[in-house]
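# no sequence for this one, just the structure:
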């Protein structure tokens, strides 16, 4: 399964990894370090690149912190990239002290030492420039991100035990978690995200602070919350992060449909634990991502798996015989998904794709044991549209029964459906499913001007195409005239 955490590291592992990665980065970090030092400024590689260097992960996107102010940083970076005719600098983050540049395969951001805090009622941080590396590191979110490498000497600075926490797999804050989360409440989401990305445990005092301060997340903009959620969902171990959000109450403020899946179990356990089922479907979706064109991680597929049953709490009904039903939870769930994603400011494309998959996730179960007609298969493909590959993955992932025989039967049935889709696709060009006549031809044959009747005629021909498969233009014209004649 997907939720296997990273193996434990030793301090020696960390030292070897960081030495090798700093040697690889040498052409960038040594040259920049010397340029800043010559101008009388401090420079240090910091944050994620240092953490990932210790984990043996390579990056060409590098973050630095410096004593230099933005104008001085910009001048130095322009001098550094000048030897590369494709090099460039930018200053979109100037108000936060950040100047960026690109040289060859390297993308660099250099930020002036700073501290930032949130007013309790503000969604934007107040940024003040600092004057020391130590002061800059203490304001960072977690100890594993609060390590630095001074340049050009390559001295590792670890004031808060980040190396040990990295080796033992713990997420802690450099100062008190209460102070850290008060400064930037989004760090609570980031704790869950790093748990999901690294497979680490979150320190008990950090979890306690998250639980007690969960309401503070309300001052953070929907866009920033969305971005953290996307990173969490597409991480290698999303169950860890999502479980933490639910357990601390943050999910109730960010994506309340998820904890709502923790339905009260009836005394006879006649329905599955919907919350645990959902997390299992998410994990099985991840396992099936190699089937998708991009190979994963695929946010749309994963988020559809996370949201596919959110309509169940609204539609749960207990029948007289004691069974439980969730009729139309697919339709209700699609509406809830669209509403939540709109609130989180997702793109229209992502909203449409995810909510469409949620609405279609039960469609396969009308297939029974394989008795669908070709017409029904064509409609399945037509309705799925561009999301057909993801629908295949979601439908397969949604089988979480422990009854092996039942699971194998469902998989064989879906294999048969995919085989039929492939056969019909080869025979009938299902990818571009359309009638034999277009709108202009319909207007010419029936003597119509553009309008509602042309649309009705087109829909008639599309239904004909779905029911009977491809036909010639001549046959389509005969059927169109017959249909038109019946309308008087």
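Yep, that arrived. For clarity, every value in this text was computed on a predicted model and none was experimentally measured. Numbers count the residues shown, from 1 in each chain.
# CA atoms for contacts and neighbours, from now on please.
Noted.
# in stretch 89-96, what's buried?
The neighbour-count check on stretch 89-96 (16 or more other C-alpha atoms under 10 Å) flags 89, 91, 94, 96 as buried.
# Show me those that map onto strands.
residue 89 (DSSP state E).
# and residue 204, what does it touch?
Going by C-alpha atoms under 8 Å, 6 or more residues apart in numbering, residue 204 touches no other residue.
# at 10 Å what do you get?
Contact analysis of residue 204 by C-alpha atoms under 10 Å, 6 or more residues apart in numbering lists 170-172, 210.
# same check, this time on residue 348
Counting by C-alpha under 10 Å, 6+ apart, residue 348 has contacts 338, 341-342.
# and what of residue 453?
442-443, 446, 459, 484.
# that older thread, what would the contacts of residue 348 look like in JSON lines with secondary structure, neighbour count and distance to residue 264?
Shown next, in JSON lines, are the contacts of residue 348 (DSSP: H, G, I helix; E, B strand; the rest coil; neighbours: other C-alpha atoms under 10 Å; distance: C-alpha to C-alpha, whole Å):
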{"residue": "338", "secondary structure": "helix", "neighbour count": "21", "distance to residue 264": "25"}
{"residue": "341", "secondary structure": "helix", "neighbour count": "20", "distance to residue 264": "26"}
{"residue": "342", "secondary structure": "helix", "neighbour count": "15", "distance to residue 264": "28"}
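# of these, closest to residue 422?
residue 338 (30.7 Å; C-alpha to C-alpha).
# quick one on the thing from earlier: now the contacts of residue 453: which count as buried?
Buried subset of the contacts of residue 453 (neighbour count, 16+ other C-alpha under 10 Å): 442-443.
# Looking at the contacts of residue 453, which are in helices?
Taking DSSP state H as the definition of helices, those contribute 442-443, 446, 459, 484.
# where does residue 153 land in three-state SS?
On the three-state scheme (DSSP: H, G, I helix; E, B strand; the rest coil), residue 153 is labelled coil.
# can you give me the strands in this protein?
Remark: strands assigned in the chain by DSSP E are 43-46, 61-66, 88-90, 98-103, 106-112, 114-118, 125-129, 148-151, 155-157, 170-171, 201-202, 317-318, 324-325.
# Would you check which pair of the contacts of residue 453 lies furthest apart?
Across those, the two lying at the largest distance from each other (C-alpha to C-alpha) are 446 and 459, at 14.8 Å.
# here's the one I want to compare it with:
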């Protein structure tokens, strides 16, 4: 369970990170707000290792570039159209994005980019409440307009807005629900899961490359079985890998397992245990994990 006293202490430590402190000072001196946002805030509260640092600010992309250039060794503006400027600060790569208030056309995943003027407005447009928290720096103030802390404590994945609107805007978020469930060990809130089942066909507007990327990231987690169950239970996996669902129709001829689907998930879990025992500390073996999951997909058709 999340201990808030420990979590707040870890947020204080995050604010003291040399890269965070350097950027916070530069933006404050320039007269702009700055906040660490998303995954790093969530992971700090949970006591998990933080990796990529993402920031949000009321500065425009041009103003961001002006501020970070003197304190960074490299800058890139490939995401400028979406309000994002990247930089390398003290050998660490960071991304800083102007407050956003996107809208989607429902046909593609490409948003009509509109810059916002409040951090609360920026946070409520994100995928899940646990990713919709920000740490304002250098003041070390937690901003949580959507109840992310409560959902962290409960171990729940829930969208900040109505899930049908959120997933309708960006169907890739449905795949992220499965991935974050596997990564964090959280359950998907009932209304959110129902919306995935209802809107699963909208995944068609997402490119195969993005779907593949999310599937690989799911398989890299500590418990991909949990994420696979989310995909199968909601029917979302039928949009890109229906062979997994079809395994539920086949009973193991030796009657050692309830069905081939459960057997395949067991093999996947055992393959991960084998990884850890033979190669402790090594990167996840994604090809092995996919092979374990799919090793019996020929049975339904034979």
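Perfect, I can see it now. Keep in mind the model is a prediction, meaning the values are calculated, not measured.
# Got a TM-score for the pair?
TM-score for the superposed chains, counting by TM-score structural alignment, normalised by the length of structure 2: 0.93, backed by 301 aligned residues with a C-alpha RMSD of 2.1 Å.
# and which of the contacts of residue 453 of structure 1 is nearest to residue 334 of structure 1?
The closest of the contacts of residue 453 of structure 1, once distances to residue 334 of structure 1 are taken by C-alpha to C-alpha, is residue 459, at 24.9 Å.
# Can you check which part of structure 1 stretch 165-176 of structure 2 sits on?
Per the alignment by TM-score structural alignment, stretch 165-176 of structure 2 matches residues 179-190 in structure 1.
# what's the single longest helix in structure 1?
For structure 1, the helix with the greatest residue count under DSSP H is helix 11-38.
# Strand 106-112 and that one, what's the angle between them?
70 degrees (axes from the mean of the first three to the mean of the last three C-alpha atoms, to 10 degrees).
# Helix 11-38 of structure 1: how far from the chain's middle?
Relative to its parent chain, helix 11-38 of structure 1 has a centroid offset of 31 Å by C-alpha atoms, centre = their mean, to the nearest Å.
# ok and that helix relative to strand 98-103, angle-wise?
Using the same axes, to 10 degrees: helix 11-38 of structure 1 against strand 98-103 is 100 degrees.
# so who does residue 169 of structure 2 touch?
By C-alpha under 10 Å, 6+ apart, the neighbours of residue 169 of structure 2 are 102-111, 125, 163, 202.
# Tell me the counterpart of residue 28 of structure 2 in structure 1.
Residue 28 of structure 2 maps onto residue 37 in structure 1, by TM-score structural alignment.
# Its match against residue 151, yeah?
Yes. Between residue 37 of structure 1 and residue 151 there is a contact at 8.3 Å, judged by C-alpha atoms under 10 Å.
# got any residues that touch both of these two?
Contact criterion C-alpha under 10 Å, 6+ apart; residues shared by residue 37 of structure 1 and residue 151: 31, 43.
# Those two: which is more packed in?
residue 151 (21 against 14; other C-alpha atoms under 10 Å).
# Which residue, other than its chain neighbours, is closest to that one?
Excluding the flanking residues, the one nearest residue 151 of structure 1 by C-alpha to C-alpha, 6 or more residues apart in numbering is residue 33, at 4.7 Å.
# my read: the one you found touches residue 152, true?
Yes. Using C-alpha under 10 Å, residue 33 of structure 1 is in contact with residue 152, at 4.3 Å.
# shared neighbours of the two, anything?
42-45.
# which among those gets closest to residue 394 of structure 1?
Nearest to residue 394 of structure 1 among these: residue 45, at 41.5 Å, using C-alpha to C-alpha.
# OK, contacts around that closest one?
Residue 45 of structure 1 neighbours (C-alpha under 10 Å, 6+ apart): 22, 29, 33, 62-66, 110, 147-152, 154, 156-157.
# ok, and the closest non-adjacent residue to it?
Spatial nearest neighbour of residue 45 of structure 1, chain neighbours left out: residue 64 (4.4 Å); criterion: C-alpha to C-alpha, 6+ apart.
# for residue 149 of structure 1, same thing?
residue 156 (4.4 Å).
# swap in residue 90 of structure 1?
residue 100 (5.2 Å).
# corresponding residue for the one you found in structure 2?
By TM-score structural alignment, residue 100 of structure 1 lines up with residue 86.
# do residue 204 of structure 1 as well
That one, residue 204 of structure 1, aligns with residue 190 by TM-score structural alignment.
# Contacts only, for the nearest residue to residue 65 of structure 2 once chain neighbours are set aside.
Closest residue to residue 65 of structure 2 apart from its sequence neighbours, by C-alpha to C-alpha, 6+ apart: residue 85 at 6.7 Å. Applying C-alpha under 10 Å, 6+ apart, we find residue 85 of structure 2 in contact with 55, 60-65, 68, 75-79, 94-98.
# swap in residue 238 of structure 1?
Here residue 238 of structure 1 is in contact with 2-3, 192-199, 229, 231-232, 244, 279, 282-283, 286, 302 (criterion: C-alpha under 10 Å, 6+ apart).
# what does it align to in structure 2?
So, by TM-score structural alignment, residue 238 of structure 1 is matched to residue 224.
# residue contacts, the residue minimising distance to the centre of structure 1?
By C-alpha atoms, centre = their mean, structure 1 has its centre lying nearest to residue 230, at 3.2 Å. Contact analysis of residue 230 of structure 1 by C-alpha under 10 Å, 6+ apart lists 193, 299-300, 302-303, 346.
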